[in-house]
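Here is a sequence together with a model predicted from it:
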Amino acid sequence: MTQLDLSIEAGVSARHLSFVETGRSRPSPDLILRLAEQLDTPLAERNTMLLAGGYAPAYPSHDLDGPELAPLRAAVRQILNGHSPYPAVLVDQHWHLVEANPAVALFTAGAAQHLLAPPINVLRLSLHPDGMAPRILNLAEWRAHLLNRLRRQAVTTNDPTLSALHEELHCYPCGDDVLPTSDDVSAVVVPLRYRHGDQELSFLSTTTLFGTPLDVTVAGLAVEAFFPADPVTTAALHALDAGSAEVG
């Protein structure tokens, strides 16, 4: 985006924007927020920009366990529970596991204990050789998908924690994929092909974000949900859920 493009989108003259950029003019808090909005800057970075301009932060950051976010947590639990018997998790901005439904046990089974000790990082759990990686049949493909997503997130947020996580995960072995399949799913999305016992399960993944966050913590939350990509996986997940209910 050029300076002229940004000035048009933000509704400010290119001359004034140039003066702001070079330090000849001091931006108002409203202008800082308008520029941040047009640049799709994360809420935490918007607070940093306001502080740099000599203003108070505009966005609060509440604790997830605090009373302010209790309605949000209740809504997320409803989403996670309603998604069963398919796996779904709530993660924070650094991919730490916040909540999960019981179906996620399918992915954590067999993982080393050090990967399951809080705080659990779901990307590390996915790609670590002691985690899910040995059971991911298309590991190289899935790994590339996750690393590209993490890299874009790290660049967008300028978050050193995410950058360090990317560097760590990039050093993990990628494995050898099985021959690519030509099914309909693989033609439109990258599936997760996962071995459970003697079965191959195939999943589609979706990401759900809060549409109008005004809190730094909420803006970093995401629900990662997995759907069966074929009838075999659907039947297997329902069978596992029925078996768990009988044991319970």
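Thanks, I have the structure now. Numbering: from 1, shown residues only.

From now on I want contacts and neighbour counts done on CA atoms only, so please keep to that.
Fine.

what's the one helix or strand His114 maps to in contact with?
Counting by DSSP states H and E, the element that carries His114 is helix 113-116. The contact list for helix 113-116 (CA atoms under 8 Å, 6 or more residues apart in numbering) reads 108, 121, 124-125, 130-131.

residues of it that come out buried?
Leu115 (16 or more other CA atoms under 10 Å).

chain center to it: distance?
20 Å (CA atoms, centre = their mean, to the nearest Å).

Next one for the comparison:
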Amino acid sequence: MTAGPVEQAREQVQEQAREQARAGRLLAKWRRQRGFSQLELANLADVSARHIGFVETGRSQPSREMVLRLAGHLDVPARVRNSLLLAAGYAPVYPERPLDDPAMQPVLEAVRRVLRGHQPYPALVVDGRWDIVASNDAFGLFTEGVAAHLLEPPVNGLRLVLHPEGMAPRIANIGQWRDKLLARLACRAALDERLRPLYEELLGYPCARPEPEIGAPGPDDIMVPLQLRHGDVTLNFIATLATFGTAHDVTMSELVIESFFPADEHTAAYLSGS
């Protein structure tokens, strides 16, 4: 039996209310993730804590500007900001261009310059799924001995490191790196469902320490180095991450440049050929 106009209108109102509630739950999830109370977020956004509470419970419909303001104060990624806008009943505002789009060419050229300039040390660029977009010649040091199927595009950077046929057998401190990478991925997967299958896959890889652990650093620890075996030597690296801080495109905002530097003089001399 076909619903009448009154029933259809009621269903539309109920659906809109459900969407508003979903937008509020997403905002509340990000607020908690960032460690803000409702009052702290309200002060930042120059609204009342009561209004924040009404938005989070779906009792109040936030304006487009309010969604963007709250998302900005919570440093929500561009992809999620689009999802928040959709849930609140508004059109997305952040485009998502493919990497081969002409508008992305200046970005890719800037990335290539960074990678070339980092020689003779390894560097790579990954996207929001941790797929490798580009790398420099020195990155070949990391892929030596890796199974061919792991190097077929798209090459996933996390799979490359943790797979038993990837870099894992050559990483002397694979337990530490596994813990660090899985913890980072778990945080992202909790907020981005696209990454959940990857997390489950990597969690299932065999390792001497199968479950991620949270350990306190020692008195002399300032970082977790990457200890990579290369032939008869062990090279030590520290890693830095860089992003495009003013990106308004989803694809661009998710690009991460990971650069590896020598953690000791021995590694520096080995990589420079001296």
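Cool, got the structure. Since we're looking at a predicted model, the values are computed, not measured.

TM value for the aligned chains?
Once superposed, the chains reach a TM-score of 0.88 (TM-score structural alignment, normalised by the length of the first structure), with 230 aligned residues with a CA RMSD of 1.7 Å.

re the thing from before, state the pair within the contacts of helix 113-116 of the first structure that is farthest apart.
Across those, the longest distance by CA to CA is 13.2 Å; it joins Asn121 and Asp130.

quick check: longest strand of the second structure.
For the second structure, the strand with the greatest residue count under DSSP state E is strand 233-243.

now it: which residue numbers in the first structure?
Per TM-score structural alignment, the counterpart of strand 233-243 of the second structure in the first structure is residues 199-209.

do the same with stretch 66-82 of the second structure
Aligned using TM-score structural alignment, stretch 66-82 of the second structure spans residues 31-47 in the first structure.

First residue to last residue on the matching stretch, what's the distance there?
End-to-end distance for stretch 31-47 of the first structure: 13 Å, by CA to CA, to the nearest Å.

how about a markdown table for the contacts of helix 113-116 of the first structure, with neighbour count and distance to Pro57 of the first structure added?
Shown next, in a markdown table, are these (neighbours: other CA atoms under 10 Å; distance: CA to CA, whole Å):
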| residue | neighbour count | distance to Pro57 of the first structure |
| --- | --- | --- |
| Thr108 | 17 | 39 |
| Asn121 | 19 | 29 |
| Arg124 | 21 | 32 |
| Leu125 | 20 | 35 |
| Asp130 | 16 | 42 |
| Gly131 | 24 | 39 |
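
Give me the subset of the residues you listed lying in helices.
Counting by DSSP state H, the members of those that fall within helices are 108, 124-125.

and the residue nearest the centre of the first structure, what is it in contact with?
Centroid-nearest residue in the first structure: Ala222, 5.5 Å away (criterion: CA atoms, centre = their mean). Residues near Ala222 of the first structure by CA under 8 Å, 6+ apart: 90-93, 207-210.

Then Pro92 of the second structure?
Applying CA under 8 Å, 6+ apart, one finds that Pro92 of the second structure lies in contact with 81-83, 85-86.

one step back: out of the contacts of Ala222 of the first structure, grab the one that's most surrounded.
In terms of neighbours by other CA atoms under 10 Å, these top out with Leu90 at 24 neighbours.

and that one, that's in a strand?
Yes: assessed by DSSP: H, G, I helix; E, B strand; the rest coil, Leu90 of the first structure belongs to a strand.

Counterpart of it over in the second structure?
Aligned by TM-score structural alignment, Leu90 of the first structure pairs with Val125 of the second structure.

Please name the nearest non-neighbouring residue to its match.
The shortest distance from Val125 of the second structure to any non-neighbouring residue, by CA to CA, 6 or more residues apart in numbering, is to Ile257 (4.4 Å).

Give me the distance between the one you found and Ser48 of the second structure.
Distance, Ile257 of the second structure to Ser48 of the second structure, using CA to CA: 39 Å.

With Gln14 of the second structure instead?
Using CA to CA, Gln14 of the second structure is found at 26 Å from Ser48 of the second structure.

ok, those two, which is more surrounded?
Between Gln14 of the second structure and Ser48, counting by other CA under 10 Å, Ser48 is the more crowded of the two (15 against 12).

residue in the first structure matching that one?
Matched by TM-score structural alignment, Ser48 of the second structure corresponds to Ser13 in the first structure.

wait, its match sits on Ser7?
Yes: between Ser13 of the first structure and Ser7 there is a contact under CA atoms under 8 Å: 5.7 Å.

Next up, the contacts around the nearest residue to Arg22 of the second structure once chain neighbours are set aside.
For Arg22 of the second structure, ignoring the flanking residues on the chain, the nearest one in space by CA to CA, 6+ apart is Ala87 at 6.4 Å. By CA under 8 Å, 6+ apart, the contact set of Ala87 of the second structure is 19-20, 22-23.
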